[in-house]
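Enquirer: coords please:
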Amino acid sequence: MSTTVSNPSALTIGKLAEAAGINIETVRYYERRNLIEQPTKPEHGYRKYPQATLERILFIKRAQELGFTLDEITTLLTLSETSCHEVKDLAEQKLDTVQAKIEDLQSLQAVLNNLVIQCQNNPDESHCPIIESLLPSRTPLDPVP
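Expert: Alright, predicted model coming up:
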């Protein structure tokens, strides 16, 4: 899908939403969040959004795909008008958050691998190591008796 519109001054909210791959309510939500500007309504006809609004929405979507929240995107948009250093700081904070999540997921993977191995090597079908590890008196890292 091409994101360039042949007549940028003629982007109604519906055309804008379609070109951006979002729905009209998302456009309105972005307006309420002050992520994009709502054009003034002419006396007759519909509001017209410029190409820059489409580009801004595509920026927002890409930032969301990278894991930035709308609050962080608001900050990015504000910082884009100032210092690259400040944008770098925000990106480094996000990177730290992502790295912490990866570490948590790797720990979870190790625990689950251990539980699956315990289950595979379980000679007593009357108890399940996985169920027992979920009991309040145990932690998943405790060895199964």
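
Enquirer: make it CA atoms for all contacts and neighbour counts henceforth
Expert: Fine.

Enquirer: what comes up buried for stretch 62-77?
Expert: 63, 68, 70, 72-74, 76-77 (16 or more other CA atoms under 10 Å).

Enquirer: Let's see this one next, to set against the first:
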Amino acid sequence: MTGLRSSQLASAACVNRQTLRYYERRGLLAEPERSPGGHRLYPPDAVFVLKVIKAAQRLGFTLDEVADLLAAGGHRHGRADAGLQERARTKLAEVEARIADLDVIASTLRAAVDAGCDDLVACAGQPCCPIPFAPLGADAEVRR
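Expert: Okay, here's the model as predicted:
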């Protein structure tokens, strides 16, 4: 029997051993064979799978989304569409929306710094306060 032990795989893929077990439980990583001594023995391609998972996470995909992408791809030969294009477009739209939100937050924080806001409560009472406090009536509407 040959293969990579947990520590070897974790080191090669730059993850920890608990991550390997977690990914196994989630179905992202196939359960490995065992050595006669009970040690997990992963196939060499598990390093690549782990790197794909981590790359997808860095792109903003959740583990559930990664699992779906892996299952859809599933090494099905001849399948032209495993869903990555559509999911990448959806994720891109989400990321662009978050960037737009972060731009608004950054602009508001810059304005608060420029206005010299030191005390949140005191600033909120000033007409020049750049922080977008919702009117009290709007807050009551949200709670209903």
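
Enquirer: Once they're superposed, what TM-score comes out?
Expert: The TM-score (TM-score structural alignment, normalised by the length of the second structure) is 0.75; 125 aligned residues with a CA RMSD of 2.5 Å.

Enquirer: still on that earlier bit, and the furthest pair within the buried residues of stretch 62-77 of the first structure?
Expert: Phe68 and Leu77 (11.8 Å; CA to CA).

Enquirer: Please render the buried residues of stretch 62-77 of the first structure as a markdown table that adds secondary structure to the earlier fields.
Expert: Putting the buried residues of stretch 62-77 of the first structure into a markdown table (DSSP: H, G, I helix; E, B strand; the rest coil) gives the following:
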| residue | secondary structure |
| --- | --- |
| Ala63 | helix |
| Phe68 | coil |
| Leu70 | helix |
| Glu72 | helix |
| Ile73 | helix |
| Thr74 | helix |
| Leu76 | helix |
| Leu77 | helix |
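
Enquirer: Which of those sits closest to Ser133 of the first structure?
Expert: Ranked by distance to Ser133 of the first structure (CA to CA), the buried residues of stretch 62-77 of the first structure are led by Phe68 at 34.7 Å.

Enquirer: List the contacts of the counterpart of the closest one in the second structure.
Expert: Superposed on the second structure with TM-score structural alignment, Phe68 of the first structure falls opposite Phe61. Applying CA atoms under 8 Å, 6 or more residues apart in numbering, we find Phe61 of the second structure in contact with Lys91.

Enquirer: gap between Phe61 of the second structure and Leu120 of the second structure?
Expert: 35 Å (CA to CA, to the nearest Å).

Enquirer: for Asp114 of the second structure, same thing?
Expert: For Asp114 of the second structure relative to Leu120 of the second structure (CA to CA), the value is 14 Å.

Enquirer: what does Ala82 of the second structure give?
Expert: 50 Å.

Enquirer: So which of the two has more stuff around it?
Expert: Per other CA atoms under 10 Å, whichever of Ala82 of the second structure and Leu120 has more neighbours is Ala82, with 17 against 11.
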